[in-house]
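**Q** Model the following, please.
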Amino acid sequence: MIVLVIALALFFDFTNGFHDTANAMATPIATGAITPRKAVALAAVLNLVGAFLSTEVAKTISGGLIREGADGVHITPEIIFAGLIGAVLWNMFTWLRGLPSSSSHALFGGLIGAAVVGIGLYSVNFGTVFSKVILPAVAAPLIAGASAWLCTRIAYAVTARRDSETGEKLKQGRGGFRVGQVFTSSLVALSHGTNDAQKTMGILTLVLIAGGLQKPGTGPQAWVIVACAAAIAIGTYAGGWRIIRTVGTGLTEVRPAQGFSSESSTAAAIMASSHLGFALSTTQVTSGAVIGSGLGRRGTSVKWGTAGRIALGWVLTLPAAAVVGAAAALLMGLGAPGVILVVVVGIAAIAWMFYLNNRQRVGHHNVVEVEEAGDAVNFPRKRKRRQKGEAR
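**A** Reported below is the predicted structural model:
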């Protein structure tokens, strides 16, 4: 059972990677700051590096969310497996719909639902849930949105120019922000690794404690950190193209200055939360920052219909994953037949969603349509080759 949990947890980490790639790379892809393939490759490397920088969030999950050890309440590997089933299935469903929901809240919801059914309501530390999950979920998108709005206004005000004689506004070419976007999106990818990879580390630590293979109150082991870092990096490289399309072009028309502002705000919020041990949803922070940057640029409208769909996904994520996790825990209470049934149904559902995705595939070739994509980061050698081709 412990082996099954470890395998499913690493698969969840993989889905987290391709589900949340959009958090870092949607806006630079949309503005043409970097090509899609280069974007996800860069995000994969930085997610890998970021996973080694902090373990505070992992400790929150392994020792704070579910009571274990000191008060006699012990979560079992079966309950953790059921919670992961709820998280994975919700992640796959929202990815198929192109909905940037929170992988974090899916994980928390699945675990809470499974623990309540498998142990009892008293097994959940609702104080930790409120202070380190729900409160950041409400505050972080608002803070990131306000910060992105302010940064966008400042960026356009600082770079505005007028004719010295007529006083008329001159047409601005703010393409230089594209170069800055490569840096700021890299910060988001790095911060994503410091926060989201820790959640799976916390799950693996929790199952090792539950199985008696690790002492309560200890942090993740070295092999756990390495395995989780690798899984989220591989998932990131796979690319969550459907969600990249939604965040990059579905919320608002993103220009380089807006992308630079939203990514800076996102990275700052996530890194601060990782330092404090808050299990933040990078999806919610990114979406809030993109909306804030859209409101900060005059003449840009926010697609509130899409924003409403995303907000509905946020609200439904935790309870929906909790219901699936609770149902899985109920079945697994039947013993070996229940475990086999949950595994078979889970694999079938995941395979079916992959099949549906392949019928209407979204990839790097059609994720967004931008002009001169990647011009800001072309290498000199490639630029020379292009110039020779044009001369011919």
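**Q** make it CA atoms for all contacts and neighbour counts henceforth
**A** Noted.
**Q** element containing the spatially closest residue to residue 155 that is not a sequence neighbour?
**A** The spatial neighbour of residue 155 that comes closest, neighbours along the chain excluded (CA to CA, 6 or more residues apart in numbering), is residue 257 at 6.5 Å. Element membership for residue 257, per DSSP states H and E: helix 256-276.
**Q** Counting by contacts, list what that helix packs against.
**A** helix 2-31, helix 56-60, helix 135-159, helix 176-210, helix 282-296 (3 or more CA pairs under 8 Å, 6 or more residues apart in numbering; DSSP states H and E).
**Q** Another sequence for comparison is provided below:
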Amino acid sequence: MKSMKTYTEIPSLLSKAFLGTLSEEEERALQQWRDESPENEQLYESEMNTEYIVQKSHEVARVNIVNGYMNVLLKRKRNVRVRRVRRIVSIAAGVVLPLLAVVLWYGTRERIEDVSEQVASVIRHGGVKAELVLADGTTRILGSEVTDSLLVQQGANIVVQNQGVSYCVDSSVVEERYNTLRVPRGGEYSITLSDGTIVYLNSESELRYPVNFVGRDRRVYLSGEAYFDVVQDEAHPFIVDMGNSSVRVLGTSFDVRAYADEDEVLTTLVQGSVKFSAGKEFVTLEPGKQAVLGKSGSIETREVDTYLYTAWKEGVFAFKRQRLEEIMKVVARWYDVNIFWENVSQKEVTFTGKMKRYDDFSKVVEVLEMTGNTEFVIKENNIFIREK
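**A** Have a look, this model is predicted:
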């Protein structure tokens, strides 16, 4: 059992440390706590970060954290076995920094188990998995549990490993044969094409590609989302075909998002240069720029933080003032859940922050519920979203 000192003194000491009002005795007590474990020291450093405090203070200004936090505690009491907290520090509503210290403290040390243990065991994060369809129609299920193996196809050896597949081809073969890599909801996978280009496929995505590039260009066909790290070859441009639009590159890194159930096709350039085209329109992108193809068929360009559109391949959900409806589309594909909106107004709630893709769904709900007046009701793999 944690001592009462942990629950009552440390949040107050953290707020005083930020304000620079610690007495010598309090400073020694805080230092002793910091020296007890690396986790304590990490927590101290994060809460002394000015940008972090400012961000949290803005959240305080937008929502009633005190009521929200108490509601979460009550919900936790209903849904799971609760570790008792003997005393909650009394906080004056007008004192922002001590309030932040307590909220952040409990948010970090007491991970609020907002979803029942039964639900947490049902809705798990996605994983490394895909289906490989060879040119002759043969299929092979791929995943992180698959042992290393070698598939022999006419003109190519396909190396299958637990994190992805790669192609070693016979350059003398001139016949163009296509394979297809399908990544289901709740999956992600990577592939190294015959030219050395690496493609990271996100959930619910499909890539059709030649076993060996034999023509004037290197053309692949994508639906869904993928990040491309293209090997440079000026004589053979690399083209990503999304049906009603395409991206043409020589050698670069970029993300393409082209889901059938979304209104926009997005191409985000990380480095190099690409030409995005749709019909007779085209734009040439520079690093940090994004091409947006809307339902009207016109192309717009905008400057973006590329991390927000590529963090998924690093195992992170990253959002900045993103609408909840858009966030839940991303989350639903990864956790393979169905979303139902009981209050349409909740679609317009915005969120800024990062979450780990390999956390269980309960962690995602915990973070999203604490940012406003949104409530998630979970029934098996169906998620009902409503106003609190």
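**Q** Mind checking the TM-score on these two?
**A** For this chain pair, the superposition-based TM-score is 0.24 by TM-score structural alignment, normalised by the length of structure 2; 158 aligned residues with a CA RMSD of 7.2 Å.
**Q** before we move on, the earlier item: specify the stretch among the helices and strands packed on helix 256-276 of structure 1 that is closest to residue 87 of structure 1.
**A** When these are ranked by proximity to residue 87 of structure 1, the top entry is helix 2-31, at 7.5 Å, counting by CA to CA.
**Q** Just the buried positions in the closest one, please.
**A** Of the residues in helix 2-31 of structure 1, those with enough neighbours to count as buried (16 or more other CA atoms under 10 Å) are 2, 5-6, 8-31.
**Q** just checking, what packs against whichever helix or strand comes after that helix?
**A** Proceeding N to C from helix 2-31 of structure 1, the next assigned helix or strand is helix 36-50, under DSSP H and E. Secondary structure elements in contact with helix 36-50 of structure 1, counted by 3+ CA pairs under 8 Å, 6+ apart, are helix 2-31, helix 176-210, helix 222-238.
**Q** 10 Å instead?
**A** On a contact count with 3 or more CA pairs under 10 Å, 6 or more residues apart in numbering; DSSP states H and E, helix 36-50 of structure 1 meets helix 2-31, helix 176-210, helix 222-238, helix 241-245.
**Q** For the stretch 101-250 of structure 2, which segments count as helices?
**A** Secondary structure of the stretch 101-250 of structure 2 (DSSP state H, counting those that start in this stretch): helices at 117-122.
**Q** Let me see the ranges of the strands in it.
**A** Under the criterion DSSP state E, counting those that start in this stretch, the stretch 101-250 of structure 2 carries strands at the ranges 127-133, 139-143, 149-153, 156-160, 164-169, 178-183, 187-192, 198-201, 205-210, 218-229, 238-241, 246-249.
**Q** To residue 301 of structure 2, which of those strands lies closest?
**A** Between the strands of the stretch 101-250 of structure 2, strand 246-249 lies closest to residue 301 of structure 2; by CA to CA that is 13.9 Å.
**Q** Packing partners of the closest one?
**A** Going by 3+ CA pairs under 10 Å, 6+ apart, strand 246-249 of structure 2 lies up against strand 218-229, strand 238-241, strand 253-258, strand 265-271, strand 274-278, strand 281-285.
**Q** run the last query once more with 7 Å
**A** The helices and strands touching strand 246-249 of structure 2, judged by 3 or more CA pairs under 7 Å, 6 or more residues apart in numbering; DSSP states H and E, are strand 238-241, strand 274-278.
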